[in-house]
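In: just to be clear, the model below is a prediction. Sequence and coordinates:
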Amino acid sequence: MNRVGQKILIVCDSSKSLIDFRGKLIEQLVQNHQVSVFTPQITHQSIREKLSQLNVDVYENKLDGSNVSVFADLKFIGQLYKLIKKVRPDVFFPYTFKPVIYGTLLAKLCKVKKITPMLTGLGYNFTQEGKTGLLSYITRRLLKFSLGKNRRLKIIFQNKDDYQTLLDHKILTTKHKVAIVNGSGVDLEHYEYTMPDASNISFLMIARLINAKGINEYYEAANNIQSQYPDIQFRLIGAYGPNVDAISDELYNKIKSGKTITYLGEVHDVRPYINDASVVVLPSYYGEGVPRCLLESMAMGRAIITCDSVGCRETIETAAEPNGFLIPAKNVNELVSKMEFYLNNRDTVRSYGINGLAYARKKFDVNLVNTEMLKIMQLN
């Protein structure tokens, strides 16, 4: 392989995201450049094999992006500093909060030529519930310090609302160099269109089991619908674990019982489950970048219901060819109403799904997004 070009260091807080979210970008980068990744320990052999096939240099750590540990974070900072000095990257690309905060600061200190952090959503720290907490306050202060204006720094957002939020909080100013891309994109060849079942409608939600993703709203809506339509199936995919905003044990036990929702836990490949669903639901008010599960569902031709909230609203085409509905956050009645719309207008399950695929092709094709990413990194 021709390894001319520049050295790129990618830092993340999830090894799974390297292939799921950045796989196509890495494939393009390695064609002409040397790519290294600094990732939490890789537990799936398939991820390790894929990175090896791409000739990516892999360095592992024990970072946990969801939990607070001063000792673990300090260790991560020390390891990352040594790695930057060792690799001497031309382009430094961290994404998600901890890699962005710590990595951007270290990259400045080490005088990396091009620093392109990506904020893949602002998450819990800027929600109404989260922004009053001490941890969120500290996160915002660190973010402001780390993202201080620098001629070598260009910050990447996945939606315009996040950029405006950081301006409003005076974390950024209009003098900062920024770019906005359409999420992480979706591989339209990997997530192929299949015709949804409009005669036996079922609903699917894909999300971590945290409150701000709208888990309770989905559960309550499912209860309501099943009281009138007992044969309608509701499924839920997503990890449950320690998190500052994790759902209550009571709600988790209700979900796990299987009486209302079929809970499938975390799965390696969502495609078979999207294929089996008629409509995909994400009533999130979390502070998303652009939700990947909705892009995957649109690519496979599924109608959607989501919230009129940051990141989520990017996925709905509300003009002449609608692909789904935006509902107010935390509004179970509106969620039920839109579910009933699909049940009472079954032809829209397929027509909205086809519209969603067209919208994904137009705006979210991973190849279009990655072309923009290469321009931002000045690697095109």
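Out: Perfect, thanks for sending it. All values reported here derive from a predicted model rather than from experimental measurement.
In: from here on, just use CA atoms for contacts and neighbour counts.
Out: Will do.
In: wait, residue 142 touches residue 99, no?
Out: No. Look at residue 142 against residue 99 with CA atoms under 8 Å: they stay out of range, at 11.9 Å.
In: which one's more surrounded, these two?
Out: Ranked by neighbour count (other CA atoms under 10 Å), residue 142 and residue 99 place residue 99 first, with 26 against 16.
In: element containing that one, please.
Out: Using DSSP states H and E, residue 99 falls within helix 97-109.
In: just how off-centre is that helix within its chain?
Out: With CA atoms, centre = their mean, to the nearest Å as the basis, helix 97-109 stands 20 Å off its chain's centre.
In: can you check stretch 340-355 too?
Out: Centre to centre, stretch against its chain (CA atoms, centre = their mean), the figure for stretch 340-355 is 26 Å.
In: quick one: end-to-end length of it, please.
Out: 20 Å (CA to CA, to the nearest Å).
In: buried set for stretch 324-344?
Out: 324-330, 332, 334-336, 338-339, 342-343 (16 or more other CA atoms under 10 Å).
In: do stretch 121-129 as well
Out: Buried residues in stretch 121-129 (16+ other CA under 10 Å): 121-127.
In: contact partners of that stretch?
Out: The contact list for stretch 121-129 (CA atoms under 8 Å, 6 or more residues apart in numbering) reads 96, 130-131, 136-137, 139-140, 157-158, 162, 212, 245, 285-290, 311.
In: counting neighbours, which of these end up buried?
Out: Neighbour-count burial (16+ other CA under 10 Å) applied to the contacts of stretch 121-129 gives 96, 130, 136, 139-140, 157-158, 162, 212, 245, 285-290, 311.
In: tell me which of the residues you listed fall in helices.
Out: When DSSP state H defines the helices, the subset of those inside them is 136, 139-140, 162.
In: picking that back up, ok, then the element right after the helix holding residue 99?
Out: That would be, after helix 97-109 and using DSSP H and E, strand 114-115.
In: and here is the other one:
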Amino acid sequence: MSDVILSPPDQQIATLPEEPQLRPLAKVAHVINGEFYSGAERVQDLLGKCLPSFGYDVSFVCLKPGQFAESRSASVGPIYDLPMRSRLDLWKAKTLADLIKQENFEIVHAHSPRNAMIGMGAAYLANVPFVYHVHSPTSRDSTHQFRNWVNQRIEQVSVTRAEKLVCVSNSLAAHMKSLGVPESRLAVVHNGVPQVFDVPYRELPVGDWTLGTVALFRPRKGLEVLLEAMAQLRERGHQVRLRAVGRFETPDYEQKIKSLVTQLRLAEAIDWVGFTNDVVSEFAKMDLFVLPSLFGEGLPMVVLEAMATGVPVVATDVEGVTEAIIDGESGIIAIPNDPNNLAQRIESILIGTVDWRAMRRNAMERHAESFSDMAMARGVASVYDEILQRTPAVLETV
């Protein structure tokens, strides 16, 4: 156990749940990468915050310690650093199994192919149930086909011992079923983000429009497509600016994007914000949120966050997006990897063909009904309840 590092005490301070549970907490170890803080990490963070309301105490085990520990907003539950020396450092499964026994964890819940491999082995050695969270289609997770193939094979082998696979969208559940996972082992729990109760009233933008996008910028996010669409819109006389929130995955990709910006003469029309923990305040500075992903999504958290804050969304037709957005009603759906179509769909809002005010109102209502963080936690807790044969927690509103 000497290579398990427990984060400082200030990261272990638990807060009282918003809705008190009336049964003893069962302990769950969420095995994560922890290197970045993006969509999947936001899910993990919110589950750590909300699951105690449904009878489950969450701890995190980071196999690639990094940005998660310093960026998570909830700060609930301890973080154990268990850094892998390489992708093949399978001995970490034994170390994790020892930790599971020592801390009396009742479920191991993994979130990526790497930590599925370690989590599965540790759960087997410790004789506790194993759950796997499917955040995106591994076979289409990046532009590196060999890496995708390797990760898919690791995932397929690792999930054979999973009691349940939690898929963040129906499209992902169908994808896993096509790979041979029995339907009885699949559960769909849509992602969710906190409801924003004090969204300020906003007037319809006139003249200048600020387009926004939030991502860990990498090739499959389609930033090039958005830049080309934006250049078209400016050529047609629309005064649009871009507010880009997030960091680049690699320096090489950043250089490629900045070169394209220069080529399209957009340098003066883009604000590069970088990474921020306060995404909600960034949405308040956007008139439209654009997610131009090419592929490889599950149910994008940033789409839900934009909906919650009343920022109309234009997103491409990739996995999970159409489960959150109703085209023309609570958002706009565009064709992936098609700058012309993306420009046309954005323009339909700029010229008033689509009602910006109605879309804003409908998006907030749809989020509140179906995509809150508590709804997500309730769904995951129901999976745990089924596995442990527990009666669902009885909640009382304070």
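Out: All right, it came through fine. Here the structure is a predicted model, which means the values were calculated and not measured.
In: the equivalent of residue 330 of structure 2 over in structure 1: how many residues sit nearby?
Out: Matched to structure 1 by TM-score structural alignment, residue 330 of structure 2 sits across from residue 323. Using other CA under 10 Å, residue 323 of structure 1 is surrounded by 28 other residues.
In: distance-wise, check residue 323 of structure 1 relative to residue 53 of structure 1.
Out: Per CA to CA, residue 323 of structure 1 is found 37 Å from residue 53 of structure 1.
In: can you check residue 301 of structure 1 too?
Out: 31 Å.
In: what about the residue of structure 2 positioned farthest from its centre, is that helix, strand or coil?
Out: Going by CA atoms, centre = their mean, the residue of structure 2 most distant from its centre is residue 237, 35.0 Å out. Following DSSP: H, G, I helix; E, B strand; the rest coil, the label given to residue 237 of structure 2 is coil.
In: distance check, the alignment partner in structure 2 of residue 304 of structure 1 against residue 271 of structure 2.
Out: In structure 2, residue 304 of structure 1 lines up with residue 313, judged by TM-score structural alignment. Distance, residue 313 of structure 2 to residue 271 of structure 2, by CA to CA: 19 Å.
In: between the two, point out the one with more neighbours.
Out: residue 313 (30 against 13).
In: related to what we said a few turns ago, list the contacts of the closest residue in space to the match of residue 330 of structure 2 that isn't next to it in sequence.
Out: In space, and not counting its chain neighbours, residue 323 of structure 1 is closest to residue 352: 4.1 Å by CA to CA, 6 or more residues apart in numbering. Going by CA under 8 Å, 6+ apart, residue 352 of structure 1 touches 301-303, 321-324.
In: buried stuff in the strand or helix carrying residue 354 of structure 1?
Out: Per DSSP H and E: residue 354 of structure 1 is located in helix 347-359. If you call a residue buried by 16+ other CA under 10 Å, then helix 347-359 of structure 1 has these buried ones: 348-359.
In: closest one to residue 82 of structure 1 out of the residues you listed, please.
Out: residue 359 (43.5 Å; CA to CA).
In: for the aligned residue in structure 2 for the closest one, list the residues it contacts.
Out: Alignment note: residue 359 of structure 1 maps to residue 366 in structure 2; criterion TM-score structural alignment. For residue 366 of structure 2, the contacting residues are 307, 330, by CA under 8 Å, 6+ apart.
In: give me the distance between residue 366 of structure 2 and residue 194 of structure 2.
Out: According to CA to CA, residue 366 of structure 2 stands 13 Å off from residue 194 of structure 2.
In: same thing with residue 374 of structure 2?
Out: Distance from residue 374 of structure 2 to residue 194 of structure 2, counting by CA to CA: 8 Å.
In: so those two - more neighbours on which side?
Out: residue 374 (24 against 19).
In: regarding the more buried one, what is its secondary structure?
Out: Classified using three-state DSSP, residue 374 of structure 2 is helix.
In: which strand or helix spans the closest residue to it other than its chain neighbours?
Out: In this structure, residue 374 of structure 2 finds its nearest non-sequential neighbour in residue 50, 6.2 Å apart by CA to CA, 6+ apart. Applying DSSP H and E as the criterion places residue 50 of structure 2 in helix 39-50.
In: next helix or strand past that helix?
Out: Next along from helix 39-50 of structure 2, by DSSP H and E: strand 56-62.
In: who are the packing partners of that following strand?
Out: With contacts defined as 3 or more CA pairs under 8 Å, 6 or more residues apart in numbering; DSSP states H and E, strand 56-62 of structure 2 has these neighbours: strand 26-32, helix 39-50, strand 79-81.
In: adding distance to residue 246 of structure 2 and mean neighbour count, write the ones you listed out as TSV.
Out: Output for these, formatted as TSV (distance: least, CA to CA, whole Å; neighbours: other CA atoms under 10 Å):
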stretch	distance to residue 246 of structure 2	mean neighbour count
strand 26-32	20	23
helix 39-50	11	23
strand 79-81	24	23
